[in-house]
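Student: sequence unknown, structure follows:
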């Protein structure tokens, strides 16, 4: 009987000790997992070429949209290749003579000359996702403009896209304004393909909401993507509309930043690959 009691007592102590060790390990892991490192960024964190889009307005003028590329070089210089829509007017041109700087807390500032806009563009940014994403805020007086950039090429590397990059099905949404239509939104799907000559083709359906009036659409179009991951597209719908647009491809083709470039139209949105 004494031997049995000793065995039970010994087993109980062993189990109690094991449970204590497990609890100690859990709380240690929890404490370590709950701690956060302070941000730590350098010029290398936010260097490279980014595809980006921004939306907002110029006070007293109208909607202001941006779609294109910018490159942060490790030496603190930068340039850009941008299409902008200002109150329905498409304006394209390079951004030159740029500079940028980033702090260790991953916030930064930048500027470049946009001659087509007759503007020295200034902006603040935050590098997130290890520099793969940059949150953007324009800081020019009288301009309300914000957006996001996704890295498409590391520093010293060139973007590399073609029509095949976009083959597949996408869900998308966009919105803006049209002549005599102050507000509209669209959501739907499209499928990209290439023909035997590698020309980009697409078909899709969506719902067009103009000031609360819903219209289903069937769309057929073409697209071309350049090796710098910028491109253009065109489509017709079953309502008789013919629409041109520009786009920038990021995330290896998984995401498309879209902006209309028809006169009088201010429209932008985003498409995501349906995986």
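Tutor: Sure, I can see it. Just so we're clear, the structure is a prediction, and the values are computed from it rather than from any experiment.

Student: Could you use CA atoms for every contact and neighbour count after this?
Tutor: Will do.

Student: Could I get the full set of helices for the protein?
Tutor: 2-34 (DSSP state H).

Student: thinking residue 205 is in contact with residue 191, fair?
Tutor: No: in this structure, residue 205 is not within contact of residue 191 by Cα atoms under 8 Å, at 9.5 Å.

Student: quick one: buried residues of stretch 223-232?
Tutor: Taking 16 or more other Cα atoms under 10 Å as the basis for neighbour counts, the residues of stretch 223-232 that come out buried are 223-225, 228-232.

Student: Among the residues you listed, list the two that are farthest apart in space.
Tutor: Using Cα to Cα, the pair of those lying farthest apart is 223 and 228, separated by 14.6 Å.

Student: Contact partners for residue 272?
Tutor: Residue 272 makes contact with 170-172, 254-256, according to Cα atoms under 8 Å, 6 or more residues apart in numbering.

Student: so which of the buried residues of stretch 223-232 comes closest to residue 66?
Tutor: Relative to residue 66, the closest of the buried residues of stretch 223-232 is residue 230; by Cα to Cα it sits at 12.8 Å.

Student: show me the residues around the residue found closest to residue 63 once you drop the neighbours it is linked to in the chain that make contact.
Tutor: Setting aside the residues directly before and after it, residue 63 is nearest to residue 57 in space (Cα to Cα, 6 or more residues apart in numbering), at 4.2 Å. With contacts taken as Cα under 8 Å, 6+ apart, residue 57 has the following neighbours: 63-65, 86, 143-145.

Student: If we use 7 Å, what do you get?
Tutor: For residue 57, the contacting residues are 63-64, 143-145, by Cα atoms under 7 Å, 6 or more residues apart in numbering.

Student: Need those in TSV (columns: distance to residue 186 and neighbour count).
Tutor: Compiled in TSV, the contacts of residue 57 are given as follows (distance: Cα to Cα, whole Å; neighbours: other Cα atoms under 10 Å):
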residue	distance to residue 186	neighbour count
63	18	23
64	19	22
143	26	17
144	23	17
145	22	20
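
Student: put this beside the first:
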């Protein structure tokens, strides 16, 4: 009987410590994230500036790029933007438009198409006040991560 009690107590203690470890790293079960979040499409509204660097990977080759730009989120699931891109030392300017989703847990996706016909996909995370977002490009062959900050005109 004592052995069973120690086993149960050990299991409860282990589960509690694992829960604390998750809390320490800012991880929470999905249902907890949804309960305490209030993100919606209209949270992203206004002008955001960003800069990013990364690589386009083709086989064993890594082609570096850097980009600086401005996104304008309309608060309704649409966005427009412009940027200067430097790919392997060659600069160009682009304009683009796109759509985005935003879940109540402040996670979203975006899809943009630029004036050259290139379509890109992103996963992003937004602060609860909508001032900052972080994203990664999810298209195969791209390695990049970016922060955007709201800078209304």
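Tutor: Sure thing, it's come through. Since the structure is predicted, the reported quantities are computational estimates derived from the model, not experimental observations.

Student: what do we get in structure 2 for residue 222 of structure 1?
Tutor: Using TM-score structural alignment as the criterion, residue 222 of structure 1 maps onto residue 99 of structure 2.

Student: er, residue 267 of structure 1 actually
Tutor: Pairing criterion TM-score structural alignment: the partner of residue 267 of structure 1 within structure 2 is identified as residue 144.

Student: and the gap between that match and residue 75 of structure 2?
Tutor: For residue 144 of structure 2, the distance to residue 75 of structure 2 equals 25 Å [Cα to Cα, to the nearest Å].

Student: Could you find the counterpart of residue 190 of structure 1 in structure 2?
Tutor: For residue 190 of structure 1, the residue aligned by TM-score structural alignment is residue 71.

Student: no, scratch that, I was asking about residue 160 of structure 1
Tutor: Matched by TM-score structural alignment, residue 160 of structure 1 corresponds to residue 38 in structure 2.

Student: nearest spatial neighbour of that match, skipping sequence neighbours?
Tutor: The shortest distance from residue 38 of structure 2 to any non-neighbouring residue, by Cα to Cα, 6+ apart, is to residue 104 (5.4 Å).

Student: Please list all residues in contact with that neighbour.
Tutor: Applying Cα under 7 Å, 6+ apart, we find residue 104 of structure 2 in contact with 34, 37-40.

Student: which residues does the spatially most central residue of structure 2 contact?
Tutor: Central residue check for structure 2 by Cα atoms, centre = their mean: the C-alpha nearest the mean position is that of residue 124, 1.8 Å away. Each residue near residue 124 of structure 2 by Cα under 7 Å, 6+ apart is listed here: 107-109, 133-136.

Student: so what's the equivalent of it over in structure 1 closest to, chain neighbours aside?
Tutor: Using TM-score structural alignment, the partner of residue 124 of structure 2 in structure 1 is residue 247. Counting by Cα to Cα, 6+ apart, the nearest residue to residue 247 of structure 1 once its immediate chain neighbours are dropped is residue 258, at 4.5 Å.

Student: what does that neighbour align to in structure 2?
Tutor: Residue 258 of structure 1 maps onto residue 135 in structure 2, by TM-score structural alignment.

Student: Please tell me how far its match sits from residue 40 of structure 2.
Tutor: Distance of residue 135 of structure 2 to residue 40 of structure 2, computed by Cα to Cα: 17 Å.

Student: still on that earlier bit, for the residue nearest to residue 63 of structure 1, what is the corresponding residue in structure 2?
Tutor: When the structures are aligned by TM-score structural alignment, no residue of structure 2 is matched to residue 57 of structure 1.

Student: Quick check: closest non-adjacent residue to residue 128 of structure 1.
Tutor: With sequence-adjacent residues excluded and distances taken as Cα to Cα, 6+ apart, residue 128 of structure 1 is closest to residue 134, at 5.9 Å.

Student: typo on my end, it should be residue 77 of structure 2
Tutor: Counting by Cα to Cα, 6+ apart, residue 100 is the residue found nearest to residue 77 of structure 2 once chain neighbours are left out, at 4.9 Å.
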